[in-house]
Every structure is written in C-alpha cells, then in structure tokens.
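Enquirer: pasted the sequence and its predicted model underneath.
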Amino acid sequence: MATDLVKRQHFVPRTYLKHFGEQKGDEFYIEVLPANEAEVSKIFNSNIKNVALEKHLYTLPGETNEQKMAIENFYSQELEGHYDTIYNILTDPNKIEITAEERRLIISTVITMYYRTTKWVNLSRDLMGRVFERMFQLCEQTGTDYFTYEGEKISIAGKTLKEFTSEFNKERQPGMIIIQLETALNLIALRLENDSICVHKIEEDRLEFITSDNPVIAKNNNPERFAPFDSTNILELPINSKHKLVLMPECPEELRNRIFRRTSVAPFSEIEKLTTNFSQMQNSEKFIFGSKNGIESYLLTKQESERPIEEGENTADIFRKLKELGL
C-alpha cells in the first residue's frame, strides 16, 4: 500500500488532545487560549485537526513517500495507534497490574511526546538566528560576503539575514528531528529500567486540568542540577481533565509493572489543579488547551495564585484571598 505524503504534521497527537475536547459527530473540538493572553474573551474553539501542527515538521529527504514519511509514520503507527489503549488502562481505577508491553507503551508515549514537540527545534532556530545576526553584522563591518562557521567558509553573497537563516534551518531540520527521536529512544531504554508509573486523580466536578502545545513537564527534586535530558527527572502529563500521569524515577524492580494511584480531595485537589495548570501555561509555546470551564477557571485564579508574595503578607491572608476566588 502506497504511503501518502502528509504535509500537516501534528507534534501533539490528536489521539491525546481529543480527551480534553468535545466530540461532535466524527470530529473533536477543543477550547484554545493563546499563551500570551489572560482574558476569557481570547478563548476560541477549534477542531483538533487545526492545532499543534506544523507543515513538514517530520518530513525527511528521500526519493519515495515512504522514505520522506518514515518518522511521521513511526509516530503514527508505533505510538499514536496505541494511545487509546494506554489511555483506557491509565484511567481505569481497577487496573493496578500491567504487562511489560503495556509498561513499554506508556513510558515510550510520554518520552516521545516530550521530545517530538517544536520546542527543541525552535530553541535551536532561535539560537542560530542570533548567531547569524552577529555574523552578518561582522561581515558588514569588515566588508566581506562570507564568514567561517565550524571551520567551513560560508557565503552570504546576495542573501538577506532572513533568507539565509530560513535556508539554513530548512536544510538542517531533518537532522534535528532525527536527533530528537534518537535521544528519545535512548532515554526510553533508561526509564524502562527505572520508572514508577503513577496516576493522580482530582475530585470535584469544578476542578479540571488543562494542557498545552508542550504538554510533558520535566522537573527535578534538585533544581540546581536540572537538565532536560536527565533520566532522573520527574515527568508529568495531564491525560484528561481529571487525571495526570507521572513517571517517577527509582522504582524497585518488583514494582515496575504496577500502577500507583492517588486521588486528591480538597484542599489538596485544588492545589494540584493550580500547580499543574500553572506548569502547563509556563511550559507552553503558543497555546493552552482544555474545556471552556477548565481554561476560564484557570484564568480566574491566575493573577492571585501566581503573583509574588508581598512583604509582610502572611499565610492567612493568602488563603483568604484564594478562598474568595472559590478555592
């Protein structure tokens, strides 16, 4: 069967996003808020087909569609095709023991979702943009039309900074995407030997998790030594409005095929909702996603819950203000 050339490639899987949205017929819709906005009026509704995507993000050089779509098909067939299965496992309160294959799918999904977003590519693009801006300035100052980068003489004759940077990024993008996947596969092997799988649930209908275009949160108990690729990082991923998946390092071998479940009730459920949603907003690149209630509830408490503590303000004052906001 011939492989189609897919241009619009999702870096946050639709199989993931649909669990934060609403089904209408055969389609799923989700509420969206630009990450730089804090007004309810800026929330809009969108088909999940039209969010968290980039044209030709994973397309590789090649003569055939199969070669060009190798990474896109890997994500689609090997991971996204199994997502509903692991979602049902993770949200089933009676499912405690899992198989080694189910464990592999759960951990692989989280790790690849962490590395497949545009965040890493865009960080590299931004860095090289600043490097080339400086190189163009030096060429202008010295009256030359070339510079040396990593021992190679590079011509900029007849090109603007924007044109040169765009061509450079387009040429090196396939290599960056391959490196991201290789890094993910290496980290999967390490975390399969180490991680506990935990599911946190929050009670109360009014409390909801939101997510974003960069949904996997990495954190470390030792912030001074935090590195994005550290296998000892804690990884968190909201999987719907009520459940959050957490991968914790240092799991005893005899407990690796177990799901550790915890249900939070007030006031701890409110705290978990606030901290999780704050992390999603901070980690997002362009958009956050969720239900209208979930996003509006976050915006309602955003200003008070995220502001710095003022001098002389005590804990009672903080909790009183949060209580006035419904917490």
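Expert: Arrived safely.

Enquirer: could you use CA atoms for every contact and neighbour count after this?
Expert: Fine.

Enquirer: now do the SS call for the residue nearest to Ile111 when sequence neighbours are not counted.
Expert: In space, and not counting its chain neighbours, Ile111 is closest to Ala184: 6.0 Å by C-alpha to C-alpha, 6 or more residues apart in numbering. Following DSSP: H, G, I helix; E, B strand; the rest coil, the label given to Ala184 is helix.

Enquirer: how about the most centrally placed residue in the chain, what does it touch?
Expert: The centroid of the chain falls nearest to Asn214 when counting by C-alpha atoms, centre = their mean (2.3 Å). For Asn214, the contact set (C-alpha atoms under 8 Å, 6 or more residues apart in numbering) comprises Val12, Tyr114, Thr117, Lys119, Gln280, Asn283, Ser284, Glu285.

Enquirer: got another, please set it beside the one above:
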Amino acid sequence: MPNKTKKQHYVPRFYLKNFSNKNKDEFFIHCYDIDKKDSYPANIKNIGEEKDFYKIADENYEEFFQKTEEWASPIINNLSKNGKIKSLNIVKNREKLSLFLAIQFLRTKEMREDLLEIFSKISMHLQKHNLSKEMELLVEEIDEKNIKHNQMGFIGHGALKMIDELFFKKWVVLKNKTEIDFLTSDNPVVLYNPHGFLGVASEYIHIFYPINPKLCLCLLDPSNYSNFGEYKKFEGNEILMNIRKTEKYQINSIDDVNMINDVQSKNATKHIFSKHNSFDRVSCLVEKGLIVPSEKRERVKFQVFKNTENGNDIIVTSNPNNRVNFI
C-alpha cells in the first residue's frame, strides 16, 4: 500500500550479508555505534535503514534503487565468493558497478545530512539580507521533505556525472592477507587522497568500497597509478591501456588495512560494521576525538567572499577534516 510505513535501506542487505554471520535463517553483523561508543550484534534487516527514507508523499524511489541492486549484486557476490576479477573487465559489468557505486555514494544518510547542513547555512546567510517574497519562501522550505527532494534530484544528475568518472578509473581488487579485517559502514563508498583534493575526478584520488572482510574494490586515478601503492605517471594512450585491465593487489601490511579502515570509519554517519567485532582501533579513534559523533560534526565549511566587480556574495563550501561527500 502506498502510504504504509516501511524500512528502506540506504545500504543494501545483499551487501551487508558479506560482513555478517548466519544464525538459522537470519544474518547478524557486529555494529559499532559512534554516538554511544558501544558495539552490539544487529540483524542486517535493522541497520543501514530508516523508515520511509525515500518516500515523499505518494512518491517512492526505492524501486529504482532495488533495480540497480539487482544489476550489481550478482557481480559483487561472485567477486566476494571466489575473488576472481575477470568479470570486472567486462564492459557491461563495469558499467553496472559504476552506476551502483555512484548511487550508493549519493543515496546515504550521510549525504542527506550534508545537504541539510549546506542548505541550512545558505539559509542563515540569506536571512541576513532583505529578501524578496520568493526568496523568503525558499529559505523557509529547508525541511525534511525539501531535503529529500533535493537528494533525489542530486542523485539523478550527480550519478550521471559520476558514472564515467568511475568507469574510467584504474580498477584494483585488494586482497587482505593480514590477520585483521576490512570494516565497512553506513556510508561504504569512501574517498581518500594522499596529495590533494577529495573529489571523484581529483588527481591522485583513491575510492574504496569493501566487498567483504578480505576483499576491497579500489578505484584509482589512472593517470598516476598502475596499482595500489604503485605511483606511475601515464599519458595519452597509456592511460587507456592502464584502464582496460583490472589488477590484483595483495595487502600484507596491517598499516595499509588500518589506513583503509580509518577512512571508512571517519566517513561513517553513525554505524561501523565488522564481521568479527573488531572495533579496538575504532574505539581508540573515537576516544581521541578523531571520529566525531554525527550531531557534533561539521560536515560543510562555509565561506563567503565578495565579488569585487559587482559586490555580490560568492559562497564557497568545502569539507573539513579530510572528509568528503560532494563530487
């Protein structure tokens, strides 16, 4: 029924299963709550979700997300089970995964919180000025429904921009050979840049998406990396040749796994997930204030400059503390 309240997952259950433990016919995952500084086992039905998260009046966008999951889940599940990377060199598979990853990046609770913060800061700035009636109405519409609409629109045009950027990255599957596991979270597609700006199209960018505790998909800037941790400058046709083939990379260093897990944990909204309750390092980062509770987090740094030619305000936003959410 169209008006029935229901749980809607912004992190798919098929994905969470890869980090879970089966008990009878149910799947449970260890969950660390950043706000409560505590961990507990949770059924995957009850995490990475919110009631009517995508429902706006009589509109419901969940079916669209379910369709992209249907396309991507066989590829991700097969990779998780056998670790073979040949399927990632098939153009159709890479297209499906690029779409799925773009949408996963944009559909989360974290993205909604980002949008809410940036619209709220713009609204507060505009209220300092004499506004037209139209602008006053716009400022007043910064509410949950409005933010949902904006997120759906952001997904619509943002995903299309992201697909090509993701498709034409250097794809690498990281095989974790250490005794510690990859973690994931309620915001699982995360960006890291050791040398510059955080953005899908940025030079030197690393995009991490853990597949299971021992596998992680890594998308790299193809102009500067031949593999994970292997800097090599490419130009012209060399870039295209570099893009064509997915590589394997065996991680033997705990430091490398910790770095990837730290990026994942710092980008989580509220929950970090583990198959084996491996949260000692996460707990330490929370205690040191390096992972900040959601309600205390500054997601968007807001600066206003004056245009010297016409006197208009120029609004510049950025992400503090090396966190990233916008393209």
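Expert: Here it is on my side, so go on. All figures in this text were calculated on a predicted structure; none of them were measured in a lab.

Enquirer: tell me which of the contacts of Asn214 of structure 1 is nearest to Asn240 of structure 1?
Expert: Gln280 (13.1 Å; C-alpha to C-alpha).

Enquirer: quick one: which helix or strand includes the closest one?
Expert: helix 268-283 (DSSP states H and E).

Enquirer: same thing with Leu101 of structure 2?
Expert: Secondary structure (DSSP H and E) places Leu101 of structure 2 in helix 91-106.

Enquirer: thinking again about what came up before, what does the residue nearest to the centre of structure 1 align to in structure 2?
Expert: Structural alignment (TM-score structural alignment) places Asn214 of structure 1 against Asn187 in structure 2.

Enquirer: repeat for Asp195 of structure 1
Expert: Checking TM-score structural alignment: Asp195 of structure 1 goes with Lys169.

Enquirer: quickly note the distance from that match to Pro210 of structure 2.
Expert: With distances taken as C-alpha to C-alpha, to the nearest Å, Lys169 of structure 2 is found 17 Å from Pro210 of structure 2.

Enquirer: returning to what we had before: my guess is the residue nearest to Ile111 of structure 1 contacts Met113. True?
Expert: No - using C-alpha atoms under 8 Å, Ala184 of structure 1 is not in contact with Met113, being 9.0 Å away.

Enquirer: what lines up with the residue nearest to Ile111 of structure 1 in structure 2?
Expert: In structure 2, Ala184 of structure 1 lands on Ala159 (TM-score structural alignment).

Enquirer: its match touches Leu99, doesn't it?
Expert: Yes - using C-alpha under 8 Å, Ala159 of structure 2 is in contact with Leu99, at 6.9 Å.

Enquirer: what sits against Asn221 of structure 1?
Expert: Applying C-alpha under 8 Å, 6+ apart, the residues contacting Asn221 of structure 1 are Asn233.

Enquirer: hmm, back to that, nearest to Tyr58 of structure 1 among the contacts of Asn214 of structure 1?
Expert: Checking the contacts of Asn214 of structure 1 one by one against Tyr58 of structure 1 (C-alpha to C-alpha), the nearest turns out to be Thr117, at 10.5 Å.

Enquirer: can you give me the helices in the stretch 151-300 of structure 1?
Expert: Remark: helices assigned in the stretch 151-300 of structure 1 by DSSP state H, counting those that start in this stretch are 161-192, 268-283, 292-306.

Enquirer: so which of these is the most surrounded?
Expert: Counting by mean count of other C-alpha atoms under 10 Å, helix 268-283 has the highest mean neighbour count of the helices of the stretch 151-300 of structure 1, with a mean of 19.

Enquirer: from Glu136 of structure 2, how far out is the residue lying closest to Cys31 of structure 2 once chain neighbours are set aside?
Expert: Closest residue in space to Cys31 of structure 2, ignoring its immediate chain neighbours: Phe273 at 4.7 Å, by C-alpha to C-alpha, 6+ apart. The gap separating Phe273 of structure 2 from Glu136 of structure 2 is 42 Å, by C-alpha to C-alpha.

Enquirer: pick out whichever of the two has more residues nearby.
Expert: Between Phe273 of structure 2 and Glu136, Phe273 has the larger neighbour count (other C-alpha atoms under 10 Å), namely 30 against 14.

Enquirer: what do we get in structure 1 for that one?
Expert: Using TM-score structural alignment, Phe273 of structure 2 pairs with Phe289 in structure 1.

Enquirer: OK, contacts around the residue nearest to Cys31 of structure 2?
Expert: Counting by C-alpha under 8 Å, 6+ apart, Phe273 of structure 2 makes contact with Phe19, Ile29, His30, Cys31, Tyr32, Leu183, Thr184, Ser185, Asp186.

Enquirer: want to throw these into JSON lines with distance to Ile76 of structure 2 and neighbour count?
Expert: Output for the contacts of Phe273 of structure 2, formatted as JSON lines (distance: C-alpha to C-alpha, whole Å; neighbours: other C-alpha atoms under 10 Å):
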{"residue": "Phe19", "distance to Ile76 of structure 2": "13", "neighbour count": "25"}
{"residue": "Ile29", "distance to Ile76 of structure 2": "18", "neighbour count": "23"}
{"residue": "His30", "distance to Ile76 of structure 2": "21", "neighbour count": "23"}
{"residue": "Cys31", "distance to Ile76 of structure 2": "22", "neighbour count": "27"}
{"residue": "Tyr32", "distance to Ile76 of structure 2": "24", "neighbour count": "25"}
{"residue": "Leu183", "distance to Ile76 of structure 2": "16", "neighbour count": "31"}
{"residue": "Thr184", "distance to Ile76 of structure 2": "15", "neighbour count": "30"}
{"residue": "Ser185", "distance to Ile76 of structure 2": "17", "neighbour count": "26"}
{"residue": "Asp186", "distance to Ile76 of structure 2": "17", "neighbour count": "26"}
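
Enquirer: please consider this matter closed, and thank you.
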